[in-house]
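Asks: sequence unknown, structure follows:
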């Protein structure tokens, strides 16, 4: 054993002791000395179907051992995908099919991202490019067969960009795994074909609160409630849409680790205003929808993430995104003088393990006080226009139909 380089191989051959030579860094490569020990056969040694098979791939010193080591991942990748190897993807469609299988069970990608990739491949990439032979693919073909046909079908430029980007990712991944020798669309930019819409002004400011509250009050009850919760607690849209009534126990809203982006359970203290709001919404849901496990029920389980984003579109205020609400939440906490560590904990940014352990009681108390301060500030800024029931001493009677209608809750 030793390092696979020319000097080490010469020493091994001169030594005349062992027949085989291998490097633990490249366990699939094995060298076997010739009878006169002037050269060596290079074998690829693999276990296939329970049997160890030796395949001669070169002879040293005729072959460069350094190059063979570099190319080893290519040779192994070819065997791992059967006949789907360099030059043997029969068309673009077969490469896209391979990529779908490649990411199918890869939990390092979010389920929603994988679902989006599958949808784009099925609905757009395969119908428009699937039958093309790989060597037919080029910048001009992507422009003609994908971009221009999607424009003709009146898809938004930004959506076309997303489709092109997914195609590029699939080809880049195949190239990195040495399943194709060259990437025919490396370097292509969708802006070579179309002009993308200018970025819209989505940022929210405290000065937008009154107008935002007014717009929310005009939406249907579940739509309003989804964005009110995100505004009150700075939660992500995916965490909020999956909320179940059982997660609101006593004085705490528990977001399970499986729903959180950082895969850590998040516990948010409930203020009196939040409790009043949740109780009001639950009564509305029982009366108009029936008893449900989820706050925002869909056909099966919670509403889909796509539905939640469509609700965002319905509000039509500055084209803001759910993340803009989260940024506004964090900014307003800072403006109110909330400690940075407490602010970071409220938005569920990861803290060092020891810090979470030793200051838990301090953090919990600080989070509760920060939310009380923040919710009181929202009320001062006109939040009661959206949710009059959060003001128990208000003259508004939230049980009256006309009050609910005026506040956008029916």
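Replies: Looks like it came in fine. Being a predicted model, the structure only gives us computed values, none of them experimental.

Asks: hey, let's count contacts and neighbours off CA atoms from now on
Replies: Fine.

Asks: And the residue nearest to the spatial centre of the chain, how close does it get to residue 162?
Replies: The residue lying closest to the centre of the chain (CA atoms, centre = their mean) is residue 110, at 4.4 Å. Applying CA to CA, to the nearest Å, the value for residue 110 to residue 162 is 17 Å.

Asks: And residue 365, by the same measure?
Replies: Distance, residue 365 to residue 162, using CA to CA: 44 Å.

Asks: who has more neighbours, those two?
Replies: Comparing residue 365 with residue 162 by other CA atoms under 10 Å, the one with more neighbours is residue 162, at 15 against 12.

Asks: what about the more buried one, helix or strand, and which?
Replies: Taking DSSP states H and E as the definition, one finds residue 162 inside helix 157-176.

Asks: next one: the following helix or strand past that helix to chain centre, how far?
Replies: Using DSSP H and E, the next helix or strand after helix 157-176 towards the C-terminus is helix 209-217. Distance, stretch centre to chain centre, for helix 209-217: 30 Å (CA atoms, centre = their mean, to the nearest Å).

Asks: What is the subsequent helix or strand relative to helix 209-217?
Replies: Counting by DSSP H and E, the next helix or strand C-terminal to helix 209-217 is helix 221-233.

Asks: Which strands and helices lie in contact with that next one?
Replies: Judged by 3 or more CA pairs under 8 Å, 6 or more residues apart in numbering; DSSP states H and E, helix 221-233 is in contact with helix 237-241, helix 322-335.

Asks: mind checking the SS state of the residue lying closest to residue 29 once chain neighbours are set aside?
Replies: Nearest in space to residue 29, with sequence neighbours left out and distances taken as CA to CA, 6 or more residues apart in numbering, is residue 44 at 5.0 Å. Going by DSSP: H, G, I helix; E, B strand; the rest coil, the secondary structure assigned to residue 44 is strand.

Asks: alright, now check it against this:
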């Protein structure tokens, strides 16, 4: 009896092998790629790959490859380009008919491309859906010009009272979409190449987002009044100069012995980062672990969200909660690096503490010196923070300073119990 029906699963080699071996259904598809359909050959050793499209009210099947001779990952990745090239009704002399067609293609082009972060893809899709398509979607691609871009996008967003810097972001995302289409030869020329948003508007001057050492008292006060996880997130960033995305993903297993490890997959430069733990840091981390066990329950991560760690958006919302003036989470990192320099910490040690890349040969040759220097620098820096009132935020740490190295531990404040 001939197999019939459709099997649904993920479009990868392992899933395809299981489907063929099962011998039950004739076709296979992945809901993420509705235009691709696989049909098993008679001996179920191979499968024909079809592009299934609705053209002029009729469903048309075109064979484009045979699996496993063709790489299914490459085919699915190239699907947006294939669709754009085949959409004859939407293209005129090698170009999309409207700006909307190009933007819709670009949304599909980046949708499942994991080389871009999910937050970046979400941001691009939101800008296209909410601003670019409504304002530019119906514009003929042959008619787009700097003047039209200024009139239809920039001026209308200004009228709707969007901030100039946000308008710049919308323009930049539009330019990225056009650039991608031009590089893939989906349009013969890029009609907006060279346009700068500053041709139309004057951008706001950069806000003074810097944090200074004189802000520490107010910063400590805000942290003291915050919920425990909020406080702990930014205290760790202050103590170690880590990035917010690295810190929010911290797991208890990353704190082993005398070291906090940030895995390469979490680091911006994709290099594992190992930081020595001072006695003050160990006391702080141990206390937070006990607090979490008592009030939250046993968790594998320091800042649990609904699924896994808190989202980056939640982390940034927490940053807003502790503001007493406008500053970003990155300004905590800048303050950390500045204070290290002011304390006389060697530049190379400072760069390693913030996980800036060093030449491989140099990093390997002086590893022991760097490790010792990092430990000494953090001891000096944490002692200096305590001198400036850091104990008001984390009273369980040792109340020592550069002059007082007492070993007694202060009582815990009620907010930390």
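Replies: Sure, I can see it. A quick note: this is a predicted structure, and the numbers were derived from the prediction, not measured.

Asks: so what corresponds to the residue nearest to residue 29 of the first structure in the second structure?
Replies: Aligned counterpart of residue 44 of the first structure in the second structure: none (TM-score structural alignment).

Asks: Test my guess that residue 44 of the first structure contacts residue 32.
Replies: No: the pair residue 44 of the first structure / residue 32 is not scored as a contact, 11.2 Å apart, by CA atoms under 8 Å.

Asks: Can you tell me the SS state at the aligned partner of residue 269 of the second structure in the first structure?
Replies: Residue 269 of the second structure maps onto residue 262 in the first structure, with residues paired by TM-score structural alignment. Following three-state DSSP, the label given to residue 262 of the first structure is coil.

Asks: Wait, residue 262 of the first structure touches residue 350, no?
Replies: Yes: assessed by CA under 8 Å, residue 262 of the first structure is found in contact with residue 350 at 7.1 Å.

Asks: what about residue 233 of the first structure, neighbour count?
Replies: As a burial measure, residue 233 of the first structure scores 24 neighbours (other CA under 10 Å).

Asks: Show me what it lines up with in the second structure.
Replies: By TM-score structural alignment, residue 233 of the first structure lines up with residue 240.

Asks: ok, that match touching residue 350?
Replies: No: counting by CA under 8 Å, residue 240 of the second structure does not reach residue 350; the two are 10.8 Å apart.

Asks: picking that back up, I'd like to know how far the match of residue 233 of the first structure sits from residue 316 of the second structure.
Replies: For residue 240 of the second structure, the distance to residue 316 of the second structure equals 18 Å [CA to CA].

Asks: got it, and residue 119 of the second structure?
Replies: Distance of residue 119 of the second structure to residue 316 of the second structure, computed by CA to CA: 13 Å.

Asks: Please identify which of the two sits among more neighbours.
Replies: Higher neighbour count among residue 119 of the second structure and residue 316: residue 316, with 14 against 11, using other CA under 10 Å.

Asks: residue in the first structure matching the more buried one?
Replies: Superposed on the first structure with TM-score structural alignment, residue 316 of the second structure falls opposite residue 309.

Asks: any idea which helix or strand carries its match?
Replies: helix 305-315.

Asks: quick one: contacts of that helix?
Replies: 112, 215, 216, 219, 223, 237, 238, 241, 319, 320, 321, 322 (CA atoms under 8 Å, 6 or more residues apart in numbering).

Asks: So the last one is in contact with residue 237, correct?
Replies: Translated: residue 322 of the first structure. Yes: counting by CA under 8 Å, residue 237 is a contact partner of residue 322 of the first structure at 6.1 Å.

Asks: Mutual contacts of these two, please.
Replies: Counting by CA under 8 Å, 6+ apart, the common neighbours of residue 322 of the first structure and residue 237 are residue 230.

Asks: out of the two, which sits in the busier spot?
Replies: residue 237 (21 against 18).

Asks: Surely that one is in contact with residue 325?
Replies: No: contact criterion CA under 8 Å: residue 237 of the first structure and residue 325 do not qualify, at 9.7 Å.

Asks: where does residue 47 of the first structure land in three-state SS?
Replies: Of the three states, residue 47 of the first structure takes strand under three-state DSSP.

Asks: That one contacts residue 76, doesn't it?
Replies: No: in terms of CA under 8 Å, residue 47 of the first structure does not count as a neighbour of residue 76; the distance is 11.7 Å.

Asks: which of these two has more neighbours?
Replies: Between residue 47 of the first structure and residue 76, counted using other CA under 10 Å, residue 76 has the larger neighbour count: 15 against 10.

Asks: measure that one to residue 44 of the first structure for me?
Replies: In terms of CA to CA, residue 76 of the first structure sits 9 Å off from residue 44 of the first structure.

Asks: Please apply the same query to residue 138 of the first structure.
Replies: Distance, residue 138 of the first structure to residue 44 of the first structure, by CA to CA: 35 Å.

Asks: So those two - more neighbours on which side?
Replies: Set residue 138 of the first structure next to residue 44 and count neighbours by other CA under 10 Å: residue 44 wins out with 19 against 15.

Asks: mind listing what the more buried one touches?
Replies: By CA under 8 Å, 6+ apart, residue 44 of the first structure lies in contact with 28, 29, 30, 54, 55, 56, 57.
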